[in-house]
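1. Provided below for reference: sequence and predicted model.
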Amino acid sequence: MSLEIVQAKIELRELVDAYANLTDEKKIDEQMLLFTSDGRYTVYVGESLLSEVIGTKQLGEDFKSHASEVKRYFSMNGQHVVKVDGATATGVVFSQIKMVRDEDGTEVITDYSVRYDDVYVCQNGTWLIKERTANFIIFDARPLQG
């Protein structure tokens, strides 16, 4: 494995971790800087397509709307497997996401197990997300205890 590929893999891991950190901090405008201007974000729950958004303007609006309904996020990334091919790459990231919402005065926590299938591009020396497909595999909602 070449030094360039090793460096790209490090930078791509930093990219997906920055995405998760900015989600948790609700820094949507900064998060949009991690996408290409024509970035695509697609969400599946099981086999069903839930949404598909293209472009950082629309994506930012969509993320802000969602974030306004969430009191707190907590994300953890697991394995990240990437294949680098010059200035493009594909990757799979497994994540655990917790979201706390208020439902009729009760805090409800939802745990999500998510597989992200990503397409990345390197533009002007910076890796960006061109396509991210979120596959929500397992989710569990319950009143928050404590």
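-> Perfect, I can see it now.
2. From here on, just use CA atoms for contacts and neighbour counts.
-> Will do.
3. Name the helix or strand for the closest residue to T90 other than its chain neighbours, please.
-> Excluding the flanking residues, the one nearest T90 by Cα to Cα, 6 or more residues apart in numbering is V119, at 4.6 Å. Assigned by DSSP states H and E, V119 falls within strand 106-123.
4. what does that strand contact?
-> 87-102, 127-144 (Cα atoms under 8 Å, 6 or more residues apart in numbering).
5. here's the one I want to compare it with:
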Amino acid sequence: MKKYFLLLVLSSFLTMTYAQKTTEQRLQEIEDRLALKALVDEFSVLADRKDIVNQMLLFTEDAKVESVNNGQAIVLSGKKQIGDAFEGFLSLFEVVYHINGQQTITITGDKATGIAYCSVSLIGVQNGKRMKNDMGVIYNDEYVKIKGKWLIANRKSNFTWRNSQLLSE
């Protein structure tokens, strides 16, 4: 009986603690969620523009990006290596187009994790033919808030499917 009572008291305390969030704390959480969504969207918009310089401002200095495609992983460390790889890859395409979808976020103070879904279209010349590559990607992110601004600390990009088609000239 004592164990049951203790469990009931502990459960009530945890419930009250959550319910006692101040309006300011709740507003901060809403602001953080909106900022994290904007961060993911800004990453995609800058990729579409091939604006690598500004895209790198969205990462921490020691960020890591892991891209997984067909079971093969490439790990990039630091803004310089990430930026060089992004610039080299995006230069292969005339058109880069991201459409972001659902995103889930867990915030713990100045750190957060998130999962975001994205559809990417890449149009470029491959083997002398103009091709369109559509891909589905799931981003598993770790974020950190530095001086009031959310940044990407780690990103694992899982390219889950791909469809290629020849475009007419």
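-> Everything's here; your move. The structure presented is a predicted model; accordingly, all values stated were derived computationally and were not measured.
6. care to give me the TM-score?
-> In this superposition the chains share a TM-score of 0.95, using TM-score structural alignment, normalised by the length of the first structure; 145 aligned residues with a Cα RMSD of 1.2 Å.
7. just to revisit the earlier point, flag every buried residue along the strand holding V119 of the first structure.
-> Neighbour-count burial for strand 106-123 of the first structure flags 107-122 (criterion: 16 or more other Cα atoms under 10 Å).
8. Tell me the spacing between V84 of the first structure and E11 of the first structure.
-> Relative to E11 of the first structure, V84 of the first structure is positioned 11 Å away (Cα to Cα, to the nearest Å).
9. same deal with L3 of the first structure?
-> Look at L3 of the first structure and E11 of the first structure: by Cα to Cα, they are 12 Å apart.
10. higher neighbour count, the two?
-> A count of neighbours by other Cα atoms under 10 Å puts E11 above the other of L3 of the first structure and E11, at 15 against 8.
11. Helices of the first structure, residue ranges please.
-> For the first structure, applying DSSP state H gives helices covering 3-24, 28-32, 56-68.
12. right, and the ones you listed - which one's nearest T42 of the first structure?
-> T42 of the first structure sits nearest to helix 56-68 of all those, at 10.3 Å, using Cα to Cα.
13. which residue numbers in the second structure go with that closest one?
-> Helix 56-68 of the first structure corresponds to residues 79-91 in the second structure, going by TM-score structural alignment.
14. buried set for the matching stretch?
-> Buried residues in stretch 79-91 of the second structure (16+ other Cα under 10 Å): K79, I82, G83, F86, E87, L90.
15. which one is the first one nearest to, not counting chain neighbours?
-> Leaving aside its sequence neighbours, K79 of the second structure sits nearest to E61 (Cα to Cα, 6+ apart; 5.8 Å).
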